[in-house]
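Chemist: okay, predicted coordinates and the sequence, questions at the end:
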Amino acid sequence: MDFGLSGKTALVLGASRGLGAACARELALEGVTVYAAARNTAAIAGWAADLPAGQVVPVALDLSDPAQVAAVSAEMAQTGIDILIANCGGPKAGPATGQSTAAWQAAWEAMALPVMAIADALLPGMCARGFGRIITIGSSGIVSPIPGLALSNGIRGALAGWSKTLAGEVAAQGVTVNMVLPGRIGTDRVAELDAGRAAKTGQSVEEVAAASRATIPAGRYGDPAEFAAVAAFLASARASYVTGSMIRVDGGMLRNL
């Protein structure tokens, strides 16, 4: 299938590793010029080394720094971005009980506000060109809150409400707004969560991972490339009538309708 993406431009947040890197690479393989943003730009250069020169442009960005977010937003608005992959790292694990106001505020400022600000800066250009894709990487915790990940559940849930509202506002201008919800994808973040659970329970990491795999009908963790393929489709011209949706990529893990 021709995704019709050759010649388009994308900004991918959190592109140094994991799902962000996988999405950035998939778009680059489709002929998109990708501005890959992260604090660790050396890691971006590493995974992009086999791609044509200039296909992937590393952009230094710390999403927790408002000044950097504002500067990159302005630069990318001038560049003319067609596709935004809004990806941010998850906050520390922990219960809802006893979370400090400072912890909630830090998670909000690092995960939600930067995504909203960057999208707002890019939207006028997308609307003027009559083509735009805003794809936010969420979590299965939006649909079925994950015990022990209260900060992530709360902030990503807020992003889901923002995404759905925005989708209705810009659909007539040719801009689609969707979320992709990963289940247990084999990334460093999931490995870190498994290791944390192993430390708390006294199990081995493999025992924790095996128990997790047993809850997934597909019987395995997903490959980041499988997730990225769904994001690339949503970015494509073929997905022009898909907006305001949350697409699960979880091997059937969630039983919710």
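Modeler: Nice, I can see it.
Chemist: contacts and neighbour counts: CA atoms only from here.
Modeler: Fine.
Chemist: and the helix or strand in which E75 is found, how far out from the chain's middle?
Modeler: Per DSSP states H and E, E75 falls inside helix 66-79. Offset of helix 66-79 from its chain centre (Cα atoms, centre = their mean, to the nearest Å): 18 Å.
Chemist: take the one below as the second:
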Amino acid sequence: MDLGISGKVALVTGGSAGIGLAAAKSLAREGCDVCVAARNPERLAEAVVQLQEYGKVVHAVLADVEDPAAARRVVEETRDVLGPIDILVASSGGPPAGRFDETSLADWDVAVQRNLLGTVRLMYAVLPEMRSRGWGRIVTITSRSAREALDGLALSNATRSAVAGVVRTLAREVARDGVLVNNVMPGPIDTDRLRTLAGDEEGLARRGEAVPIGRVGSPEEVGDVVAFLASERASFVNGISMLVDGGESRVIA
């Protein structure tokens, strides 16, 4: 299936590893020129090498979206090198695990800055040009915890669901300008974060046994969903929060 986005410019934050990198690869495979932004310089350099294999223009920006000035800088640098941004994929690492009484106000400040306001700032930075050109796609990557509160993930439950609320609100406001906004909620995906939470390979396997499919997912399986939502083929999909969790969630709505 031709997704109709060859030649588009995509910015992927959190794009140096895991789901963010998988999304960047899926977009590059579809013919997008891609800018990846992330905090780790070594991983960022390796991500560029991997993305260049798709034969498209690749740029990287070292940045932390927790920094209030980072969003504008990343968007401006992407525009200067690749052109106006058509597709924004806003991905950020999950906040630390922990029960509410194990968190501090400082922990909340970091989680809100990185996992909520970082995404909001990116939206503010890309929206004017998307609306003026009459075409744009914004896809946020949050977590199953945006739909179903998970034990021991107080920070994630709060900030991820807040992003989903922003997506649902913004999607209704900008759709007639040609900008579609959607959210992807991964479940158990084989990333560094899940491996840390699982503890070891046996723990990872046990985690997969809880999923109806019988295994954890791969970052690539989420990345392809992101690319679809960013495409022309998803032209009537707007304001959704899509679970990609192998059927694990029991929530009906």
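Modeler: Nice, I can see it. Predicted model only: the values in this text are computed from it and were never measured.
Chemist: rewinding a little: the helix or strand that the helix holding E75 of structure 1 is followed by vs structure 2, average distance?
Modeler: Sequence order places strand 83-86 as the next helix or strand after helix 66-79 of structure 1, per DSSP H and E. By mean Cα distance after the TM-score superposition for structure 1, the fitted strand 83-86 of structure 1 averages 0.4 Å away from its aligned residues in structure 2.
Chemist: how about strand 83-86 of structure 1, which residues of structure 2 does it hit?
Modeler: Strand 83-86 of structure 1 corresponds to residues 87-90 in structure 2, going by TM-score structural alignment.
Chemist: on that earlier part again, show me what counts as buried in the helix holding E75 of structure 1.
Modeler: The neighbour-count check on helix 66-79 of structure 1 (16 or more other Cα atoms under 10 Å) flags 66, 69, 72-73, 76-77 as buried.
Chemist: circling back: residues making contact with the match of strand 83-86 of structure 1?
Modeler: Contacts to stretch 87-90 of structure 2, defined as Cα atoms under 8 Å, 6 or more residues apart in numbering, come from residues 8-14, 20, 23, 119, 122, 126, 136-141, 226, 230.
Chemist: how about it: buried residues?
Modeler: Neighbour counts over stretch 87-90 of structure 2 (16+ other Cα under 10 Å) mark 87-90 as buried.
Chemist: what residues are up against the residue mapped onto A106 of structure 2 from structure 1?
Modeler: Counting by TM-score structural alignment, A106 of structure 2 corresponds to A102 in structure 1. The contact partners of A102 of structure 1, by Cα under 8 Å, 6+ apart, come to none.
Chemist: apply 10 Å and report the result again.
Modeler: Counting by Cα atoms under 10 Å, 6 or more residues apart in numbering, A102 of structure 1 makes contact with W108.
Chemist: what distance do you get for it to G4 of structure 1?
Modeler: Per Cα to Cα, to the nearest Å, A102 of structure 1 is found 44 Å from G4 of structure 1.
Chemist: hmm, back to that, make JSON lines from the buried residues of stretch 87-90 of structure 2 and add distance to V237 of structure 2 to it.
Modeler: Shown next, in JSON lines, are those (distance: Cα to Cα, whole Å):
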{"residue": "I87", "distance to V237 of structure 2": "15"}
{"residue": "L88", "distance to V237 of structure 2": "16"}
{"residue": "V89", "distance to V237 of structure 2": "16"}
{"residue": "A90", "distance to V237 of structure 2": "18"}
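Chemist: from what I see, L27 of structure 1 and T9 are in contact.
Modeler: Yes. Counting by Cα atoms under 10 Å, L27 of structure 1 does reach T9; the two are 9.1 Å apart.
Chemist: which stretches of the stretch 151-257 of structure 1 form strands?
Modeler: 175-182, 246-249 (DSSP state E, counting those that start in this stretch).
Chemist: quick check: which of those is nearest to F227 of structure 1?
Modeler: strand 246-249 (6.3 Å; Cα to Cα).
Chemist: check how far that closest one sits from its aligned residues in structure 2, on average.
Modeler: Looks like 0.9 Å for strand 246-249 of structure 1 (mean Cα distance after the TM-score superposition for structure 1).
Chemist: in structure 2, what stretch matches that strand?
Modeler: The aligned range for strand 246-249 of structure 1 is 241-244, by TM-score structural alignment.
Chemist: now do that stretch: everything it contacts.
Modeler: With Cα under 10 Å, 6+ apart as the contact definition, stretch 241-244 of structure 2 has outside contacts at 139-144, 146-147, 161, 164-165, 167-168, 181-189, 217, 221-222, 225-226, 229, 249.
Chemist: for R131 of structure 2, which non-adjacent residue is spatially closest?
Modeler: Of all residues not flanking R131 of structure 2 in the chain, D177 sits nearest, at 5.3 Å (Cα to Cα, 6 or more residues apart in numbering).
Chemist: what do we get in structure 1 for that neighbour?
Modeler: Using TM-score structural alignment, D177 of structure 2 pairs with Q173 in structure 1.
Chemist: before we move on, what about E53 of structure 2?
Modeler: Aligned partner of E53 of structure 2 by TM-score structural alignment: D50.
Chemist: what distance do you get for that match to F233 of structure 1?
Modeler: 23 Å.
Chemist: rewinding a little: next one: the match of strand 83-86 of structure 1 to chain centre, how far?
Modeler: 7 Å.
Chemist: returning to that earlier point: packed most tightly, which of the strands of the stretch 151-257 of structure 1 would that be?
Modeler: Greatest average neighbour count among these goes to strand 175-182 (a mean of 24), per mean count of other Cα atoms under 10 Å.
Chemist: how big's the offset between that one and structure 2?
Modeler: Strand 175-182 of structure 1, aligned to structure 2 and superposed, deviates on average by 0.5 Å (mean Cα distance after the TM-score superposition for structure 1).
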